[in-house]
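Chemist: The following comprises the amino acid sequence and a computationally predicted model.
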Amino acid sequence: MLPPHDVYAVNAGGAAAGGFTADDYFTQGDVFSNVSQPVYTTDVYLAGPPEIYSDARQGGQFGYSFTGLTPGINYAVVLHFAELYFSMPRQRRFNVSLNGTVHTNIDIVSLAGGPFKATTLLYFVRADTNGIINVDFSRGANDQPMVNGIEVRVIE
């Protein structure tokens, strides 16, 4: 069953667009934008609005903290990606930690099948005892992490 609705939907590195709020809830990182080439979003599972894929938050290490959630409850966390700079697999590989569970060497070009193609990763994450989900990005095998959007969804 698909998660029915967002608690948070953030356009990482950009302005409000298509139901996603402007970039917020972050610590550290820089904004990157590439509007010279459109991003392909057709047939992407849980794709966000096309506008969120033309900008990103990136940096050696950065994170997002989503608060006010129900402690101990699982939420769906959807990470939205489109490679806006590199063109080949393995040029950017980074790690994502979701409340301490680390997923290593994420490669956007490999996941999406090329640059300027959107892709998503879906994780189920339990809010901690304070009702918080932290999404932290760090360097992996190559270059720095980046993300285009993040959703935290209620699961029913």
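Modeler: Structure received. Residues are numbered from 1 along each chain as shown.

Chemist: Going by C-alpha atoms from here, please, whenever you check contacts or count neighbours.
Modeler: OK.

Chemist: Give me the distance between the two termini of stretch 61-75.
Modeler: Terminal residues of stretch 61-75 lie 24 Å apart, using Cα to Cα, to the nearest Å.

Chemist: quick one: Leu122 and Phe81 touch, right?
Modeler: No: in this structure, Leu122 is not within contact of Phe81 by Cα atoms under 8 Å, at 11.5 Å.

Chemist: Please compare the first structure with the one that follows:
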Amino acid sequence: APAPAPVVEKPKPAPVAKAAPACLLNGPAAEAVGCVKAYKTLADGYLEAYKAVDRWLAGLSSEMKNAADRIADMEAKVSESEGAVTKLKLDRSKEAKLKLKELEVANKKLWVELEAARKDEETRCKGFAREAATKVKEINVDLTARLAAAAAKAAE
């Protein structure tokens, strides 16, 4: 029987790039006519709300990135320190035992700092959730007022 043909792997296609986010408004805003014109202020309100929330989220994201970076840095230090503690525990020399005591004290301090950083991040996230709920309520109040004003103007 003839030898089987070698399997040739086809090159994998390049990953598809994620599509860029679509513009909030594709092209110029539609021209409102007649009684619909009164409701243009409502559309403007939604657009303003979107932009305000987007700016707010960008600021919070920057803040949260700093907190996450700090935690990652501290986790790396704890991991390195824990590895050093284990090595010293395996070493039976007097110098290792002395150094181990110093390192264990420093290690406990690192753990306390790490837990404090994690707690701070958790507190910030809870605060963010409360702020988001308040922001949405404020936006709804504004949009409801715009809707009422538009309805009154359209009825004129």
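Modeler: Received the coordinates, thanks. All figures in this text were calculated on a predicted structure; none of them were measured in a lab.

Chemist: Now the TM-score, please.
Modeler: With the length set by TM-score structural alignment, normalised by the length of structure 1, the two chains reach a TM-score of 0.17; 53 aligned residues with a Cα RMSD of 5.8 Å.

Chemist: picking up where we left off before, looking at Leu122 and Phe81 of structure 1, which one has more neighbours?
Modeler: Phe81 (30 against 14; other Cα atoms under 10 Å).

Chemist: can I assume the more buried one sits in a strand?
Modeler: Yes: the assignment for Phe81 of structure 1 is a strand, going by DSSP: H, G, I helix; E, B strand; the rest coil.

Chemist: middle-most residue in structure 2, spatially?
Modeler: Ser61 (5.2 Å; Cα atoms, centre = their mean).

Chemist: how close does that residue sit to Cys125 of structure 2?
Modeler: Per Cα to Cα, Ser61 of structure 2 is found 11 Å from Cys125 of structure 2.

Chemist: now Ala96 of structure 2
Modeler: Using Cα to Cα, Ala96 of structure 2 is found at 42 Å from Cys125 of structure 2.

Chemist: Please, where are all the helices along structure 2?
Modeler: Secondary structure of structure 2, counting by DSSP state H: helices at 40-90, 94-155.

Chemist: I'd assumed Leu98 was in contact with Val125 of structure 1.
Modeler: Yes: counting by Cα under 8 Å, Leu98 is a contact partner of Val125 of structure 1 at 6.9 Å.

Chemist: shared neighbours, those two?
Modeler: Ile133 (Cα atoms under 8 Å, 6 or more residues apart in numbering).

Chemist: Spit out the contact partners of the nearest residue to Lys99 of structure 2 once chain neighbours are set aside.
Modeler: The shortest distance from Lys99 of structure 2 to any non-neighbouring residue, by Cα to Cα, 6 or more residues apart in numbering, is to Leu88 (7.6 Å). With contact taken as Cα under 8 Å, 6+ apart, Leu88 of structure 2 is in contact with 96-97, 99-100.

Chemist: Neighbour-wise, which one of those leads?
Modeler: When neighbours are counted by other Cα under 10 Å, Leu100 leads the contacts of Leu88 of structure 2 with 20 neighbours.
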